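Colleague: I'd like to go over a predicted model; first the sequence, then the structure.
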Amino acid sequence: MSGDLNNGVQVSIPAPLTLIQRLKGLGSGMPTRIVLGALFLWGVVLVGPGIFKWLLLDATFSGDAALCHQNGGACWAFIGTKLNLILFGAYPPESLWRPITFVALIAAVALWCLLRVRHHTTAIVLWVLAALIGYLLMSGGLFGLESVDRARWGGLPITLLISIAGLVCAFPLGVLLALGCRSQMPLVSVPCRLYVDLIRSVPAITIVFMTFAIIPLILPDELIFDKLFRAGIGLSLFTAAYFSEALRGALQALPVGQRQASASLGFGYWGSHAYVILPQVIAHSLQPIANIAIAFVKNSSLLMIIGLFDLLGSARSSLYDENWQGFYKELYLFVGVIYFVICMYIQHYVASIERERRARLYQ
């Protein structure tokens, strides 16, 4: 419906039915939000005091298991007693300074990356160097350090080492797979497509176990990798398929003009992808990349099936002590907080990169 004013300007007036529907839409969500908010507050009031009492008021922070059972609250004394086993597994107590140094180095690199968001290349180099230094430090055999069998490694350093090394290897492979799936040559695109579809059709635990079991069968004895490397290879192969799909979607959404512009500037296939296409594709895929990285960190807990005690595996091994049985709730809550901090850091770091990128675009 429209009407003419005296000055000749035509103004569009919404139909009565459309206007009524809009007014209803403005208020339709309000009762729902009120009800959900009231239910949330009711839940907090109902269970909040009990949880707070169990966590802190009735908790036992020092003492033995008998005192924990007597108080009835959370037994944080169990976490304190088994802290070294939970965080570092069966690593020799006299050499615990080595995994502690590695974890501290990772924390320092993580903090630097948050403070220097723009330095992406330097951040990648620092993560790789930190993982390499941590591996050499924990292995020993150099600079007078006593060698430590990798069977005694465990806990948080294993989770961090596998996560960093696996993601660094999986992402370039995912880029190549994404480009291969988009290739115009069937000899390249078909195998890449089959690989991605096959990997995405099976659980991660299957890939880890098959990698662990098959590599010794197809390689000579002198070339068989340690099970730590085999676990990293399995998770990297699995994660690369998901990186490929995240990047392939962004490649398809990229305007054709970007490829034509890079070609007009004289870039070849690899030059145009390295300097023009892939930077834009990665920038538009940061959230999917963060989700895949978080999933990788959580999938590291699957290493228990091949005898590697990551953070969750080392934590579970502490429950075998007959003197401290029955305190699994505290244990899983403590480990869950560590995983939560790692995953929230990844999400916050990616969000910082996105904010920095938007700030540069609007400068």
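Modeller: Arrived safely, thanks for sending.

Colleague: from here on, contacts and neighbour counts on C-alpha atoms
Modeller: OK.

Colleague: and G326, which of the three is it?
Modeller: coil (DSSP: H, G, I helix; E, B strand; the rest coil).

Colleague: now do it against R316, distance only.
Modeller: Distance of G326 to R316, computed by Cα to Cα, to the nearest Å: 12 Å.

Colleague: who has more neighbours, the two?
Modeller: Ranked by neighbour count (other Cα atoms under 10 Å), G326 and R316 place R316 first, with 18 against 15.

Colleague: dump the residue contacts of that one.
Modeller: Neighbouring residues of R316 by Cα atoms under 8 Å, 6 or more residues apart in numbering: I86.

Colleague: switch the cut-off to 10 Å
Modeller: By Cα atoms under 10 Å, 6 or more residues apart in numbering, the contact set of R316 is L85, I86, M304, F309, D310, Y328, L331, Y332, V335.

Colleague: A helix includes it, no?
Modeller: Yes - applying three-state DSSP, one finds R316 inside a helix.

Colleague: any idea how far it is from L228?
Modeller: From R316 to L228 the distance is 19 Å (Cα to Cα).

Colleague: what do you get for L302?
Modeller: For L302, the distance to L228 equals 12 Å [Cα to Cα].

Colleague: R193 too?
Modeller: Distance, R193 to L228, by Cα to Cα: 28 Å.

Colleague: and what of R200?
Modeller: 23 Å.

Colleague: these two: which is more packed in?
Modeller: L228 (19 against 16).

Colleague: quick check: which element contains the more buried one?
Modeller: helix 227-253 (DSSP states H and E).

Colleague: and G3, by the same measure?
Modeller: strand 2-4.

Colleague: who are the packing partners of that strand?
Modeller: strand 10-12 (3 or more Cα pairs under 10 Å, 6 or more residues apart in numbering; DSSP states H and E).

Colleague: next one: the strand it packs on to chain centre, how far?
Modeller: 53 Å (Cα atoms, centre = their mean, to the nearest Å).

Colleague: report all helices and strands that it contacts.
Modeller: strand 2-4.

Colleague: buried ones in the strand it packs on, by neighbour count?
Modeller: Across strand 2-4, burial judged by 16 or more other Cα atoms under 10 Å covers no residue at all.

Colleague: another structure for you, compare them:
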Amino acid sequence: MTSFPARSNSRVHRIGFLIFLALLAVLLQPFFRWALLDASWSGDAETCRAGAGACWASVRLRLEFLIYGFYPAELRWRPFTGLIIQGLALLAIWALPGIHQRLSRSYCVVLAAFVASFWLLAGDGLLLTDVPSRLWTGFSLTVLLAFGGFVLAFPLGVLLAFGRRFGNDYVVALCGCYIEVMRALPSVVTMFAILVIAPYLLPSVIGENIFLRILLGFVLAMSAFYAEALRGALLTLDKGQIEAAQSLGLRRFSIHCRIILPQVVILSFPALMNINLMVFKDTVLILTYGYYELLGAANASVNTQEWSSFAMEMFLVVYLVFLGAGMLISVVGRRIEESRQRV
């Protein structure tokens, strides 16, 4: 019953981990040689074909297109500024206790970043010249669509969840039908339907804007998943809290917003963060409609006779970008969750 077994187990674990790393290094040695040692970092396509490794020159030459796509070259400071604003929003949520300890403030920061980035890309015709939405492409579009999908789909999901849980029979049936239909349909089908019918049913400010039509379909599809995550937490909530609040004379709106909603969000937070990651990853669906986000820009970059032989390098970069962005979202989410647990 001494501490020796614990040290022995710890030593065994370390040795096992080192053996695993050694085996992994041996297995990945050909990849590292291809990706780093024998890689071509500059030159043209002929230089890459003469080499034996990866052609990172193709990525370097198409880097601006991957980020900005077809956005006018003289105005690319605007999507760049938007990316900076969105990155600073995530950094502020992660670093500032006054923000990540209050869920409402975190949401407002993301909402403000989305509005500012949308204004920069679109322009207003006064301070900034208008840029057609069909030119919003590349990684800047991916991030903007992900931010917009969250800030608009989440509140709609809240309304659906509360309507299905606390509404009258008609509201419950309507919300339940909407949620089940949207969850059953592939998101790409919902987005396509909105993309087609929006010009005929909605005002021209939305119907003639490709981004807003796609965003609307994206939001309608994702809101159902938020609603179900929140509804699961609502079912675990003690009804006694509602009765106690009613006995104190609080209005129904105040009970839902100030007592129920904060608890429900905390209880369902891991599921909500999983949906946030799904929202970011599902931005690639818009490639189906010929709208070039990051993956579409990468596909267009290698869909040429000159660079078609180096598609692996381009898509590997796209994978690493999505991996890094997903890890960033997870880190910010864990920061919020840990701060709430300490409160």
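Modeller: Happy to help now that I have it. Treat the numbers as computed from the prediction; the structure is a model and nothing was measured.

Colleague: okay, and which of the contacts of R316 of structure 1 map to strands?
Modeller: Counted as lying in strands by DSSP state E, out of the contacts of R316 of structure 1, are F309, D310.

Colleague: from the contacts of R316 of structure 1, list just the buried residues.
Modeller: Among the contacts of R316 of structure 1, the ones that count as buried by 16+ other Cα under 10 Å are L85, I86, F309, D310, Y328, L331, V335.

Colleague: could you find the counterpart of A246 of structure 1 in structure 2?
Modeller: Applying TM-score structural alignment, one finds that A246 of structure 1 aligns to A229 in structure 2.

Colleague: so what's its match up against?
Modeller: Residues near A229 of structure 2 by Cα under 10 Å, 6+ apart: 157-158, 161, 264-265, 267-272, 274-275.

Colleague: quickly note the distance from it to F269 of structure 2.
Modeller: Taking Cα to Cα, one finds A229 of structure 2 at 9 Å from F269 of structure 2.

Colleague: what do you get for L201 of structure 2?
Modeller: For L201 of structure 2 relative to F269 of structure 2 (Cα to Cα), the value is 36 Å.

Colleague: let me know how buried E245 of structure 1 is, in neighbour terms.
Modeller: Neighbours of E245 of structure 1 using other Cα under 10 Å come to 21.

Colleague: excluding sequence neighbours, find me the nearest residue to the residue nearest the centre of structure 2.
Modeller: Nearest residue to the geometric centre of structure 2 (Cα atoms, centre = their mean): F280, 2.3 Å. Spatial nearest neighbour of F280 of structure 2, chain neighbours left out: A146 (5.0 Å); criterion: Cα to Cα, 6 or more residues apart in numbering.

Colleague: is the one you found in contact with I286, as I believe?
Modeller: No - at 11.7 Å, A146 of structure 2 does not count as touching I286 under the criterion of Cα atoms under 10 Å.

Colleague: tell me, what's touching the two both at once?
Modeller: L215, F218.

Colleague: residues in structure 2 aligned with stretch 202-217 of structure 1?
Modeller: With TM-score structural alignment as the criterion, stretch 202-217 of structure 1 aligns to 185-200.

Colleague: which of the residues in that stretch are buried?
Modeller: By 16+ other Cα under 10 Å, the buried positions in stretch 185-200 of structure 2 come out as S187, V188, T190, M191, F192, I194, L195, A198, P199.

Colleague: ok, stretch 26-37 of structure 2 next?
Modeller: Buried residues in stretch 26-37 of structure 2 (16+ other Cα under 10 Å): W34, A35.

Colleague: roughly how far apart are the corresponding residue of structure 2 for L55 of structure 1 and V317 of structure 2?
Modeller: For L55 of structure 1, the aligned residue in structure 2 is A35 (criterion: TM-score structural alignment). Separation of A35 of structure 2 from V317 of structure 2 (Cα to Cα) stands at 11 Å.

Colleague: who touches both of those two?
Modeller: Contacts common to A35 of structure 2 and V317, judged by Cα under 10 Å, 6+ apart, are W56.

Colleague: thought Y226 of structure 2 was touching F162?
Modeller: No - assessed by Cα under 10 Å, Y226 of structure 2 is found out of contact with F162, at 11.5 Å.

Colleague: which one's more surrounded, those two?
Modeller: Y226 (27 against 20).

Colleague: just checking, what's the longest helix in structure 1?
Modeller: Counting by DSSP state H, the longest helix found in structure 1 is helix 16-52.

Colleague: more crowded one of L201 and F269 of structure 2?
Modeller: F269 (19 against 11).

Colleague: about what we covered before: out of the contacts of R316 of structure 1, the closest to G266 of structure 1 would be?
Modeller: Of all the contacts of R316 of structure 1, G266 of structure 1 sits closest to D310, with 49.0 Å by Cα to Cα.

Colleague: nearest to V45 of structure 1 among the contacts of R316 of structure 1?
Modeller: Checking the contacts of R316 of structure 1 one by one against V45 of structure 1 (Cα to Cα), the nearest turns out to be Y332, at 24.3 Å.

Colleague: what does that closest one correspond to in structure 2?
Modeller: By TM-score structural alignment, Y332 of structure 1 lines up with F315.

Colleague: for A39 of structure 2, see how far away the nearest residue in space to that match that is not next to it in sequence is.
Modeller: For F315 of structure 2, the nearest residue in space outside its immediate sequence neighbours is A298; the separation is 6.8 Å by Cα to Cα, 6+ apart. For A298 of structure 2, the distance to A39 of structure 2 (Cα to Cα) stands at 19 Å.

Colleague: sounds good, over and out.
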